[in-house]
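Participant: Got a predicted structure plus its sequence, pasted below:
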Amino acid sequence: MGERHEKLSRIDRIVNRCMWGISIISGICLVITAVLCTCDALLSKFFSVSIPNGTEWVTYLNIPVVFFAMAYIQIDRGHTTVDLLCSKFPQKVQKVIKVVGDVLGTVVCLFSGYCAMRLTADKFSTMTKSSSASNAFVIWPFVLIIAIGFVVVGAAFAWCIVRDILKNDAENAEEKEEVTP
């Protein structure tokens, strides 16, 4: 059973690295947002000009900041239960609460991702712009990021379920091996 646990650990590391890589995009967008806000503020104070559509860019750059970090947080720490309250329950009840939370998270995120994909198709077909200004940009890529983010978070919830079930199976098998002479 040690080999099975090793394979699970290897897959878990791969999933963790993929989610970490996706969260790096989140960090890059956060840095771009900070630089954009700082430059816009300095330009407006010292030169009385601002970056065209700066507010819209900041608004839309916050989408990947949020959605691309959530999956890594779920894989790394989990965030569906309140540990302060959950820790008061027996261990088996805590596991049930975690699995139910992960199942609900999977369903809600995948359904939201599906709805966001449909919205992306609509925004793409109409080429909806960020504003009515002449230098406005299309927003469908940002709606696509929301869709991808929801699907990735749904996959993270699903992986947490699989990981917990396989981990519990491996632990139970190891306990049985230790008990059996």
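Facilitator: In hand now; what should we look at? Numbers count the residues shown, from 1 in each chain.

Participant: from here on, contacts and neighbour counts on C-alpha atoms
Facilitator: Fine.

Participant: helices and strands around the longest helix anywhere in the chain, which ones?
Facilitator: Longest helix of the chain, by residue count under DSSP state H: helix 2-46. On a contact count with 3 or more C-alpha pairs under 8 Å, 6 or more residues apart in numbering; DSSP states H and E, helix 2-46 meets helix 54-76, helix 140-179.

Participant: can you rerun that using 6 Å?
Facilitator: helix 54-76 (3 or more C-alpha pairs under 6 Å, 6 or more residues apart in numbering; DSSP states H and E).

Participant: which parts of the helix it packs on are buried?
Facilitator: By 16 or more other C-alpha atoms under 10 Å, the buried positions in helix 54-76 come out as 57-58, 60-75.

Participant: residues touching residue 45, list them.
Facilitator: For residue 45, no residue meets the contact criterion (C-alpha atoms under 6 Å, 6 or more residues apart in numbering).

Participant: take the one below as the second:
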Amino acid sequence: MSGKIDRLERFTNSFSNWLNWVAGAGLVGMLALTVGDIFGIKLCQAGVPFFRPIPGGIEVVAFLGVVVTGFAIAYTQVLRGHIRVEFVTMRLPPRVQGAIAAFVSLLGLALFILLGWQSVEYGLSLQATGTVSMTQKIPFYPFVHAIAFCCIPVCLLLAVEFLRSVMKAVKK
């Protein structure tokens, strides 16, 4: 069983790394758009011809913020970069630590399953109503579905963490 868990973990880690590159590209896009918008505003105010603020730039930056945040969550889980308070559990026996870690992983798994499911539901409702952004008329639903998609590798990582913690808890 450990071999299958290792394979799942390797696949999920590499997939999470790929998602992190997408998040990084989104961050570069946010930077470029913000800088371009500021230059457009300042040069337009200075009277330089042909320069204007980017229409809907704030909207696009907000959508890219969704991409950056959503696509980076799984890689943060790979790096164990989320907040953990272990100063109490460090003093406990390894089996108890494993049981507590399994419980926490199970709670996290339930949370991200719920987040993914509700994101799909919300995205479908946005798609049905045709909700779009005000300036650029960009549909909201693909970004909400992207959040749901990004929950999949987090759930897989938490499932692997849960299984490893259970194995640690029942280990003799």
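Facilitator: Okay, I see it. What you are looking at is a predicted structure, and each value in this text was computed from that prediction instead of being measured.

Participant: so the longest helix of the first structure versus helix 54-76, what angle?
Facilitator: Calculated by axes from the mean of the first three to the mean of the last three C-alpha atoms, to 10 degrees, helix 2-46 of the first structure forms an angle of 160 degrees with helix 54-76.

Participant: mind checking how far helix 2-46 of the first structure is from the chain centre?
Facilitator: Distance of helix 2-46 of the first structure from the chain centroid (C-alpha atoms, centre = their mean, to the nearest Å) equals 10 Å.

Participant: Next: stretch 74-90 of the first structure.
Facilitator: On C-alpha atoms, centre = their mean, the centre of stretch 74-90 of the first structure falls 17 Å from the chain's centre.

Participant: Report the buried residues of that stretch.
Facilitator: 74, 75, 78, 80.

Participant: So what touches stretch 144-156 of the second structure?
Facilitator: 70, 71, 74, 109, 112, 116, 119, 120, 123.

Participant: TSV please, covering those residues and showing distance to residue 31 of the second structure.
Facilitator: As requested, the contacts of stretch 144-156 of the second structure are arranged in TSV below (distance: C-alpha to C-alpha, whole Å):
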residue	distance to residue 31 of the second structure
70	17
71	17
74	22
109	33
112	29
116	28
119	27
120	29
123	27
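
Participant: quick one: which of those residues is nearest residue 163 of the second structure?
Facilitator: Among those, residue 109 lies closest to residue 163 of the second structure (C-alpha to C-alpha), at 11.6 Å.

Participant: now for that closest one: what does it line up with in the first structure?
Facilitator: With TM-score structural alignment as the criterion, residue 109 of the second structure lines up with residue 106 in the first structure.

Participant: Am I right that its match is in contact with residue 157?
Facilitator: Yes: the criterion here is C-alpha atoms under 6 Å, and residue 106 of the first structure meets it with residue 157 at 5.2 Å.

Participant: quick one: which of those two has more around it?
Facilitator: A side-by-side neighbour count of residue 106 of the first structure and residue 157, using other C-alpha atoms under 10 Å, places residue 157 first with 28 against 24.

Participant: List the residues that contact the more buried one.
Facilitator: 102, 106.

Participant: Please tell me how far it sits from residue 22 of the first structure.
Facilitator: Separation of residue 157 of the first structure from residue 22 of the first structure (C-alpha to C-alpha, to the nearest Å): 15 Å.

Participant: Residue in the second structure paired with residue 13 of the first structure?
Facilitator: Residue 13 of the first structure maps onto residue 10 in the second structure, by TM-score structural alignment.

Participant: Next up, the contacts around its match.
Facilitator: Per C-alpha under 6 Å, 6+ apart, neighbours of residue 10 of the second structure: none.

Participant: mind running it again at 10 Å?
Facilitator: Taking C-alpha atoms under 10 Å, 6 or more residues apart in numbering, we find residue 10 of the second structure in contact with 4, 16, 157.
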